[in-house]
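Engineer: Provide a 3D model corresponding to the input given below.
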Amino acid sequence: MSRRTPRPRPNAVTASSPCPCGLPDTYGACCGARHAGSPAPTAESLMRSRYSAFAVHDAAYLLRTWHPDTRPQRVDVDEHTRWLGLEVLASTDGGPFHQEGTVEFIATYREHGHRDTLREHSRFVRHDGAWVYVGPLPR
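Structural biologist: Just a heads-up that it's a prediction; the model follows:
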């Protein structure tokens, strides 16, 4: 019986890969640092790291950064969804000295061979000193 070394999935994100969030740093220096425990300094930074968590299938991070009042029991990340890009349209407040903030964005993805977009205007607040996602603002 032979043992195979598991091959990385095609398009797998590594620490030296470009960050999925679209900023010009590597995943390890950008959103990977957030996923490893470095707190997000702004609401936009948290939103970008949550987008990247979907891209790398890190459901635990998504739950950790969700406000306890609105957090679901679990998050299912579809292994067949490929996140293609993130465009931040606008943000309000959400800086180092704010307690609340919003970020409006468009995320592009491919799922089951179909390309689509998700547009959301998200609300973020500080909870126990850290930025957390509350949910989408009503349209």
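
Engineer: alpha carbons only for contacts and neighbour counts from here, please
Structural biologist: Will do.

Engineer: need the contact list for the residue nearest the centre of the chain.
Structural biologist: Note on the chain: the residue nearest the mean C-alpha position is Arg50, at 1.6 Å, using C-alpha atoms, centre = their mean. For Arg50, the residues meeting the contact criterion (C-alpha atoms under 8 Å, 6 or more residues apart in numbering) are Tyr61, Leu62, Thr65.

Engineer: For these, give me CSV that also has distance to Gly129.
Structural biologist: Supplementary listing: those in CSV, determined by distance: C-alpha to C-alpha, whole Å:
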residue, distance to Gly129
Tyr61, 17
Leu62, 17
Thr65, 12
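
Engineer: Nearest to Val103, out of those: which one, please.
Structural biologist: Each of those was scored against Val103 by C-alpha to C-alpha, and Thr65 proved nearest at 15.1 Å.

Engineer: Spatially nearest residue to the closest one (excluding sequence neighbours)?
Structural biologist: With sequence-adjacent residues excluded and distances taken as C-alpha to C-alpha, 6 or more residues apart in numbering, Thr65 is closest to Val132, at 4.9 Å.

Engineer: now the other sequence, so there's something to compare against:
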Amino acid sequence: MTTSNDCPCGSGLPLAACCGRYHHGEPAPTPEALMRSRYSAFALGLSDYLLQSWAPETRPASLPDDDPTQWVRLEILDHDEAGDTGTVHFRATFREGRRWGALDERSRFRREAGRWVYVDGEPSVARLKPGRNDPCPCGSGKKGKACCVRG
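Structural biologist: Predicted coordinates:
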């Protein structure tokens, strides 16, 4: 069971001991740690951190303020680091209103002046159609009707 103090990245640690420290300026030590902190920043609406941790050549000018996406689960499927480059393959489950989806992406990272930055990724989005008796997409292990899938 997660609490409001738990880090959104799913580590099971409190936000302050996990991704929160990177949101407050500590450099993420690995591409995976940066990926987790960026996921948490999306979940928490920390646009400034997202832009700051993006490589200048691929960074958008801004991010929408009113994003309706509710990020509910992060799964790290694979990660690799070689020198000043790294990759992370992840799946992020989300909800927009009553619709569910999963973003699957292979992200590329680069270390610049001792800090990892997100360069770009190869995203793929799939719509999920969880049934009331299926396992909840949030990863709780409960049936959907006893957790996040209602109606």
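
Engineer: What's the match for the residue nearest to Thr65 of structure 1 in structure 2?
Structural biologist: Using TM-score structural alignment as the criterion, the counterpart of Val132 of structure 1 in structure 2 is Val117.

Engineer: so that match sits right up against Ala55, yeah?
Structural biologist: Yes - the criterion here is C-alpha atoms under 8 Å, and Val117 of structure 2 meets it with Ala55 at 5.5 Å.

Engineer: These two: which is more packed in?
Structural biologist: Val117 (26 against 18; other C-alpha atoms under 10 Å).

Engineer: For whatever helix or strand that one lives in, name the packing helices and strands.
Structural biologist: Under the criterion DSSP states H and E, the helix or strand holding Val117 of structure 2 is strand 115-128. With contacts taken as 3 or more C-alpha pairs under 8 Å, 6 or more residues apart in numbering; DSSP states H and E, strand 115-128 of structure 2 sits against helix 31-44, strand 99-112.

Engineer: quick one, which of the ones you listed is nearest to Gly25 of structure 2?
Structural biologist: With C-alpha to C-alpha, the closest approach to Gly25 of structure 2 among those belongs to helix 31-44: 11.4 Å.

Engineer: Average offset of the closest one relative to structure 1?
Structural biologist: Between helix 31-44 of structure 2 and its aligned stretch in structure 1, the superposed structures give an average distance of 0.2 Å (mean C-alpha distance after the TM-score superposition for structure 1).

Engineer: quick one: that helix aligns where in structure 1?
Structural biologist: Across structure 1, the stretch matching helix 31-44 of structure 2 (TM-score structural alignment) is residues 43-56.

Engineer: so how far is the matching stretch off the chain centroid?
Structural biologist: Using C-alpha atoms, centre = their mean, to the nearest Å, the distance from the centre of stretch 43-56 of structure 1 to the centre of the chain it belongs to is 2 Å.

Engineer: repeat for stretch 44-64 of structure 1
Structural biologist: Relative to the chain's own centre, stretch 44-64 of structure 1 is displaced by 3 Å; criterion: C-alpha atoms, centre = their mean.

Engineer: Pull the number of nearby residues for the corresponding residue of structure 2 for His114 of structure 1.
Structural biologist: Using TM-score structural alignment, the equivalent of His114 of structure 1 in structure 2 is Arg99. Per other C-alpha under 10 Å, the neighbour tally for Arg99 of structure 2 reads 13.
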